[in-house]
Every structure is written in structure tokens, then in C-alpha cells.
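Enquirer: structure, please.
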Amino acid sequence: MYQWIVIGGGIQGSCVASRLLEAEKVEKEDLLIIDPHSQPLERWRTITNKIEMKHLRSPFVHHLDADPYSLKKYSSAYNYASGFKGQYQRPRLDMFNQHSLDLLEKTGVMTCWLRGEVSGLSRKASGWQVYMADGRYFVSEHVVLAMGVNHISHYPSWAEKYKGSALVRHVFEMDDRLPETGDVIVVGGGMTAAHLAYALTQKESIDTVTMVKRHPLRIHHFDSDPGWLGPKYMNKYDKLTSYKERREVIQNARNRGSVTRDLYLKLLKQERAGRLNMITDNVESIKEHTDETIQLLMENSESVEGHTILLATGPAVAMPGKEWLDPVISQMRLLCAPCGFPIVSKSLEWGEGLFVAGALAELEIGPVSRNIAGARKAAERVLQYA
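Expert: Take a look at the predicted model:
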């Protein structure tokens, strides 16, 4: 029997697990981290590497270590050249990743790792039973649900029938590399789409790159106002007793489909150089041709043709783990808001010994819950209980 099981080994789960070990709230042999991938942060590293992201959007104090200045010290100790960028000192991605992996190695997260798929959860007299897709199960006093949202890609309705096709692919798909030749169309208007489009324009073997977005590029430094990190906005948010209102506040606070100014300027430069076409319009449908090209039919502008369509349209709008959490919610009568997401305590406890992090904690933590700052906050809340 374990003391703690953390389900999900991405940014959220790794941060919580690392803090539990570092604060000596649990011994390594009493902690289990379950994730579909072979290593911590594997999905994060695969996707950010695919789109050739160079710097994080968040500032230097947002990382997995408890010490907010840990990444600064790490940069100096290991002589990273230009480790941070701009007035907000956004860290180099490679440095952030190595800092994270070194921390997880030091705290012992790597030794607690189990690769596998969770298929169910139930509460017994002995504790929580976590069921695996391969038939095994594990028992623990406490469970942290830290599943990410990026494991299910959002396909717009016009692209649904092309799932699994070589012509239309989603950037969140783990086993795909970027195309090396032909005319490529990127669909999306946020940071992932912008990084992806820019990376493709750097490949000389690509003939043309077209970025199709539903709205003009929106420029924001961060994915939500920094005021959501502290009392400036959270004091008022915490007083909201309506979870419907909280959901509306979260949706309005997030700068969805926005890009940083430096990335915006890079795209403009490539557009002026003739390496990138940018179209603002709604896609209506797809037309496939016999010469292995595909055509996007637009609502207002001319159609766009290419050999590959890459979707950067984000994750599907769904609660993480919904397929196996729904029976648990019903059996345990766990509280949920009208949107279906958990109603939890200040310590992020959903049921006795059952905790949440990331997207599942956002009705309590607020708009920053899904990002690195949210992972830090979730870890602090769980630690207060532990």
C-alpha cells in the first residue's frame, strides 16, 4: 500500500510529487507516479521540441522547484548563455527542461515512476484503489489527480473525418514530425500555431507556409494577467460563491489564442520576406484532390491549397480523465460545478484523501491553474494538507 499515488507525470504531477518528496512528506517507496509515458514531462518536451519553441512564455520564477530563484541560480551555476529573454526574463526552454529533470532526479521522482494507463478508481475501507488498463491495481491512502488536457486533440468539425490521415494532423499527436517538403497550412492563432508556423518558415525545403486563423493575432505577454497570481484579482474571485460565475471569470481572464510581441514580430518579418502567408478567416470545409493536395474552402477569402494541414487548435474541451472519472463521481457523490469540473476544498481535496491539480483544480485556483504557476500553487496547497 502506498501513502500517495499521483496520476499524471506532466508539469502538474511532477511538481506535486517532487514537493512531497523534497518536504519529506512521503518516502520514495511510499509514492507512486503513474503516467502513460516513459519519463516525466515527456509530452511537454515532445510537443515543445516539435514546434521548436526556444523560450517559455512565463517568467523566470515559474518552474518546478520550491525556491522561486532556483532557475536563476541554475543558469549561473551551469553557465547558460542568454538564459533569460526580455523584460520578464523568460527562460530558455532547454534550460528549463534540464533544470526540471535534474530536480526530479534529485528529489527521487524518477524512482517512483510507473508507465501505464489508469482505467478506474474506487474507494475501499483500505484506501483508494487505482485500477490499471492492464488489469493491475494499486492501493493508496491519498491520490492526486494531475492529468493534463493535451492528450485529446481538438479537431474542428470540418477536420473530424480526417483523423488519422496523413493529410491532416494535429500538433499534439506524439508520433508525428513536422513535414519537410511541400506546401504546408497551419490552422490556429495562438502560441503553438505561431511557433509552428515560424519553425516551418525556417525550413528551406518547404515551398510555402500559410497560417489560417479565425481572428487577427492578439498580443499579450502572458496567457492571463499577472494579477491572477495573487490577491489583486484572487481576493474578489475567492468570494464568488457561484461556480457558474467562477467559470465565466476564468474564461474571460484567459488570453486564449494570443501570442507574445516578439513572436508576433517574427511572424510579420517572415510574412514581409514572402516566407509566410497569413489569412484571417473561418474554414468551411475541405476538398481533397487526386494529386494528393488538399484545399481549405474559406468563408470569405479565396481557398488555400497545400500538401499537409497541421492543426494547432488546442485540446478537446473536456474534463481530464472524464471517461473513467464519471463513474467515480457518481459512486462517491463527488461535488461538481455546472461545468462538470470538481468543487474542492482550499487544500484541493475533492473527496477524503482525493486531491486535484491542473485543470481539475481551476475552480479553486483560478485562471492560472493549468500553467506552471498553477502547478506551483497546487503543490503548495496539497503540501499544507500533507
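Enquirer: from here on, contacts and neighbour counts on C-alpha atoms
Expert: Noted.
Enquirer: what helix or strand is residue 13 on?
Expert: Using DSSP states H and E, residue 13 sits within helix 11-22.
Enquirer: one more: residue 101?
Expert: With DSSP H and E as criterion, residue 101 is part of helix 93-107.
Enquirer: would you mind pulling up the elements that that helix packs against?
Expert: Counting by 3 or more CA pairs under 8 Å, 6 or more residues apart in numbering; DSSP states H and E, the packing neighbours recorded for helix 93-107 are helix 11-22, helix 70-77.
Enquirer: run the last query once more with 7 Å
Expert: In this structure, helix 93-107 packs against helix 11-22, with contacts taken as 3 or more CA pairs under 7 Å, 6 or more residues apart in numbering; DSSP states H and E.
Enquirer: let's compare: structure for the following, please.
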Amino acid sequence: MCQLTSIVMQDKNRKNTTNKPQQEVKTNATIDNNDTNATPHIDKDNDGLAEEGNHDDVKELLIIGAGPHALTLLLRLLEPEPDFLTEKERSRRDHHTKNIRSNHDVRCHIKNLIRRGGTNTRRKSNDNNRQRKKKQQQRNENSKSKNVSSTPPPLQLNDVLEGKISIIDMHGDWMSGWKENFDAIKIKQLRSLMNAHADPYDHRSLEYYAEMMGRDNELILLRHLTQRDKNFSELFNDFHELLINAYGIDNIVEKGYVESICPKESSNCNDDEPIFETKINYGIDNGGIKIVKSKRIVCAMGPNFISFTPSWQKDIIVENNIKSLPSNRGVLSPTEIVPWLKKQKQRQHNNGKITSHKHDDENPLRILIVGGGITSAQLTLLVASSSWCESVTLLQRSTCLCRQFDVENEWMGAARGKYLDDFWSLDVNSRAARLKEARRGGSISPEIFIELCSIEKQIYLKEETEIAHVEWTTTTSTCNKEDDNKLNVTFDDGSPSEDYDMIWLSTGATNTIMHYPPLVSLEKILPLQLVNGLPVLSKDLSWLDGQVINTEQEEPAWKRLARTRCWCMGVLAGLELGPDSLNLVGARHGSVRVAQAIRRDMMKDFKT
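Expert: So this is what the prediction gives:
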């Protein structure tokens, strides 16, 4: 029999115990991320001093981030019978049928999700909640007595609701940043495998859910991979909303910005016990800056894209500030694009012109989008279909690279296990080179490329071209006799210069530890080897044993233990997980490793 992890429990006070500041935080325009490191609103009244909580209030686990990686991890921590298949096992379906659950069990699991995930079941009385908790404990005991003795026991939902396990994220809700980006850019189709999702029970559950709900037409067949490998974002979001409700973890994410992580030797436990003191800015209306203590910590932040500022842009920034230009003129960085789109949408709504009407107070805009990845292509399609746009040019410094995923198809197919074995056989420097080789910069799916080429009147594609020079030009309109500022762009291909109203930089950036202030502070106390800015982690994605580092003397016992209780997921785990560590497949891959490590480490604290 299949089993649902957690019974949905109604906690009348939990909304009051979560801190959700109301300040507006910038949203990253890059997709597949949940960046927790945007600049927060600083509480000036605190003068940078953090309020320290109760000395005895030490959390068992703190998870930083609430994107797909953090969600996938928490669900695997709660599920009594999780799918802990390795990626190699998962890619060889015909050779490990004994480890695959029956179709009946998976369908039973989906039915339980649907039964538990409805809003009606979340409004039961406290007596019914206690009965469910008792039944859950019985199921947990039954799962221990089965042939899963090698699987560490699950964590308890009640410990999450009571705050022993906390999730902190700058957006304040599960996958909120993800959903905002998808909605703003109007992304209808995911660029990931159909079996890459957060359900901890079985990797086929999204497919079964779609079939049982009559939505299998939202699963996309890739003939060259001979399976339905992609799905629509609406289906994906609905399924994950069901998971969040069914496992009872809605409304548990606290909104805040993590400023630093400082591991220390605990003065309240055994001499060798470490404590992580995390400095969190909850916002001026929700307590300001506080220190949160935890025994363990997981860094599941999304990519923090700090773009390189080209030389031509520096002068433009200075002149832009002098001119005090309106919001529809100038250069937008990757983190500024989605907020601009949201404001533009709101402006249209306020003016009652959501239809094809244009603004009366401005001419249609000419936009230059710089970037060679899927996000820049989707932005181009969005802008071209907008009433406020006259034309859009997509500028790429290389030839357009078309492929279904942001890595080669072989990494996603039946040969995935072999590719991973080859990757793990390399030393860390060779792995770093393989990461760059496998991703090859930005790429566009074939469907998106065909759509780009089909709208010739509004979209111009310039390949193997870069910006050589940009300067402001001012002309006076004959209609309203007001100055009109344009960005005159000179390209390095020798073509005539062009005037644009805006330049959008959708170029992405290289991720390194130095882009994450919390990890910079952590690395100062627990140094570890870096290759191209990425940390060399252990197999379970914990902060590598200090003995590998060339230190003058052996680390104290509490530091060695602290390394085993701090984990990294996502793009920063690339040297261990491979080139798709950032993606949904990487979320599944990483959660299997980290969840097993955490469950084993916390086993003694959750014995029944």
C-alpha cells in the first residue's frame, strides 16, 4: 500500500508565528530560480544591530530558500516512504523494476493527495487532527517495519508547524518567485523533464496525476526521446499546489532576507556541538534584523545573477541619472526586467487599456534585448506581442543554439547514468570544465526558435554581434515639441547604428560563492576548496571535511561536525551533481542526497 506522508493539520496560530514583511523586494528576471539574495529593505532604526532570540530556542533545521529545490527537499524529509532512487537507477528503467513502485501504488498515492489536498479537509476540528496524527504515527511505524530498514525515519509535520524546522525566503511563499517570473513573461511550457518535480513518492506521479485529471494533453511528446518528456507550466503549478496542501506545509514559509551565516561552538550543549547563527532581516514591520539559531542549515538559494557591467553601459548609467529619464527609457539589468513588466501591466490595467490600444502619452517603444538564452527569447516574443512595442531586436554574440533542454539531450535520456559516471570519474578541475562544456551558454528550444522566425515584421535577430558603443541622442518631437531621448547603438558587425528606447540585458551571469553574502561569511569560518567559484562539496552535498583543506592545524571537533550539518543545493552543487544541478532534475537529485543525510543525522532527535 502506498502512503501519504503527512496529514493536513489546521494550526490557528501558525499564520501569526510566521514573519512576512510587506516591503517590496526585487524579483530576478531569470527563470528556474528563487533568489534569496536581492537587496532587502534595511531597518535603519536598528542601526545594523541584530536582536538575538531566546538562547534556548535552537531550531533543529533551517532551510534558506522556498523554490523547487527547498520544496523537493522538505517533502522528502516528511515522506515515510520516499523515492530515494539514484539518478543512475532512475535512468535505467528496464534494469531496476524491483525498485520501481507498482502502478497501483502510484495511483493510490495520487488519490490520497487529491483527497488530502482539498480545502475542506484543511478545516477539520482539532479532534480530527489528533486522530489523523495518531494514524500518521501508526503509518510511520508500519513503514519502519517493512523492507525499508535502510531508510532513515521521516521528520514530523508537527515539528515544522511548531517552528523546530523553519523555511526562510525573500518572497515569503513556496515557489513565489518562480510563479511571478512565469506569469510576467507568460511562459506556458516548462523546459524540463516530465518526471522532474517535487513529489517525493515516485518520479512518475506528475504523469499519473495528469492522466487521472484528464489533462494528459498537457504532456508533450519528444519523439527523439520516445516519451512524453515535457509539460505545461499550469499543470506543473497545479500539481505542486496540491503537494503543498496535501503535505500540510502551506503558510509555513517566513519572509526575510538572510544576511550572514556564522557557525559557532554551542555553549548550551556538549562541547563538540555546533550552532549556526543566521542573521535574518525580516523587514521594518516584522521585527527588523534577528539572529536565528539552528543545529543544521541547508542553503537552497536560487542563482544570484550579478551581471558584469560592460564599458559602454557605465557612461549610460551616469547620463541616465543626470537626465532623470522616465521609466520607459534606459537600460534594464536582468533583475529589473520582470518588475518593469509588472508595472507596465499594472499601468495598462489602471488606464483600462489591456486590449490592443496604445498609451496616449507615449509612442510605441523600440526594444533591444541582449542575450542568447531561453529567457531572452521568451521576452522577445512577449514584447513583440505587446501593444506598447513597435519592434524588438534580439542580439546574440554567438549563433543561436537550439535544443530542448539547457544541456544536451543525452544528459536527460537513458544514457544519463553513464554521463554521470563519466562526470564523477573526473577530478574537480575537469568537472568544472565539463560543466561549461555541457551547458555551452544560452540556448533556445526549437519551438521557440520557430516562433521567433515566424514573426518577421516585429522581431529582428542579430547573431554573432555585440554592442560596440551606446550614446544618448535627443530629438524634438514636432507634435508636442518635447525632447525625445533615444539610445543610439553601434554594433561591432559594421552595420548602421540604430535608435532604441530601451536596452534589456537578459545575459545571465556566472554563479560563484562570492555572489552570496551568507556563504561568504560561512566560508570565512569554514574554508573549503573552490573551483571557478564553486565549492567542492561532499557526496551528500555537505560542506566538505576540513581535513581536505590545507590548514596549519587540525580543526576543532565542533567545526568538523558543523561541516557535516551544512548543505548546499542548486547551482552551487554543480561540481557534485553535474551540469543540470540548477534545474528541476538537479532539485530531485540533490534532495535525495541531502534528505537521507539529514534524516540520519536527526534520527536520534526524533526517536519515538
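Enquirer: now the TM-score, please.
Expert: Between these two chains, after superposing, the TM-score reads 0.91 (TM-score structural alignment, normalised by the length of structure 1); 382 aligned residues with a CA RMSD of 2.3 Å.
Enquirer: show me which positions of the top helix by length along structure 2 end up buried.
Expert: Counting residues, the longest helix found in structure 2 (DSSP state H) is helix 126-145. Across helix 126-145 of structure 2, burial judged by 16 or more other CA atoms under 10 Å covers 129, 132-133, 136-137, 139-140, 143-144.
Enquirer: what would those residues look like in TSV with distance to residue 230 of structure 2?
Expert: Listed next are the buried residues of helix 126-145 of structure 2 as TSV, based on distance: CA to CA, whole Å:
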residue	distance to residue 230 of structure 2
129	38
132	36
133	37
136	34
137	37
139	34
140	34
143	33
144	35
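Enquirer: ok, those vs residue 323 of structure 2, which is closest?
Expert: Looking at these and their distance to residue 323 of structure 2, the nearest is residue 129, at 61.5 Å (CA to CA).
Enquirer: relative to residue 375 of structure 2, how far out is residue 444 of structure 2?
Expert: Going from residue 444 of structure 2 to residue 375 of structure 2 by CA to CA, to the nearest Å gives 8 Å.
Enquirer: same check, this time on residue 340 of structure 2
Expert: 15 Å.
Enquirer: check residue 509 of structure 2 too.
Expert: Residue 509 of structure 2 is 13 Å from residue 375 of structure 2, by CA to CA.
Enquirer: show me which of those two is the more surrounded one.
Expert: Per other CA atoms under 10 Å, whichever of residue 509 of structure 2 and residue 375 has more neighbours is residue 375, with 22 against 14.
Enquirer: that one -> structure 1?
Expert: Using TM-score structural alignment, the partner of residue 375 of structure 2 in structure 1 is residue 192.
Enquirer: ok, residue 192 of structure 1 touching residue 312?
Expert: Yes. The criterion here is CA atoms under 7 Å, and residue 192 of structure 1 meets it with residue 312 at 6.1 Å.
Enquirer: what distance separates stretch 118-133 of structure 1 from the middle of the whole chain?
Expert: Chain-centre distance of stretch 118-133 of structure 1: 25 Å, with CA atoms, centre = their mean, to the nearest Å.
Enquirer: same question for stretch 89-98 of structure 1.
Expert: 16 Å.
Enquirer: stretch 192-204 of structure 1 too?
Expert: 20 Å.
Enquirer: now do it: everything it contacts.
Expert: 51-53, 186-187, 209, 211, 267, 275-276, 312 (CA atoms under 7 Å, 6 or more residues apart in numbering).
Enquirer: same thing with stretch 163-180 of structure 1?
Expert: Applying CA under 7 Å, 6+ apart, the external contacts of stretch 163-180 of structure 1 come out as 46-47, 50, 150, 153, 162, 205-206, 307-312.
Enquirer: helix, strand or coil for residue 52 of structure 1?
Expert: At residue 52 of structure 1, secondary structure determined by DSSP: H, G, I helix; E, B strand; the rest coil is coil.
Enquirer: please pull up the equivalent of it in structure 2.
Expert: By TM-score structural alignment, residue 52 of structure 1 lines up with residue 186 in structure 2.
Enquirer: quickly find the element holding the closest residue to that match other than its chain neighbours.
Expert: In space, and not counting its chain neighbours, residue 186 of structure 2 is closest to residue 382: 7.3 Å by CA to CA, 6 or more residues apart in numbering. Taking DSSP H and E as the definition, one finds residue 382 of structure 2 inside helix 374-384.
Enquirer: same check, this time on residue 60 of structure 1
Expert: Here residue 60 of structure 1 is assigned to no helix or strand, by DSSP H and E.
Enquirer: ok, now residue 106 of structure 2?
Expert: Using DSSP H and E, residue 106 of structure 2 falls in helix 103-117.
Enquirer: read off where that helix ends up in structure 1.
Expert: The aligned range for helix 103-117 of structure 2 is empty, by TM-score structural alignment.
Enquirer: buried residues in that helix?
Expert: Neighbour-count burial for helix 103-117 of structure 2 flags 106-110, 112-114, 116-117 (criterion: 16+ other CA under 10 Å).
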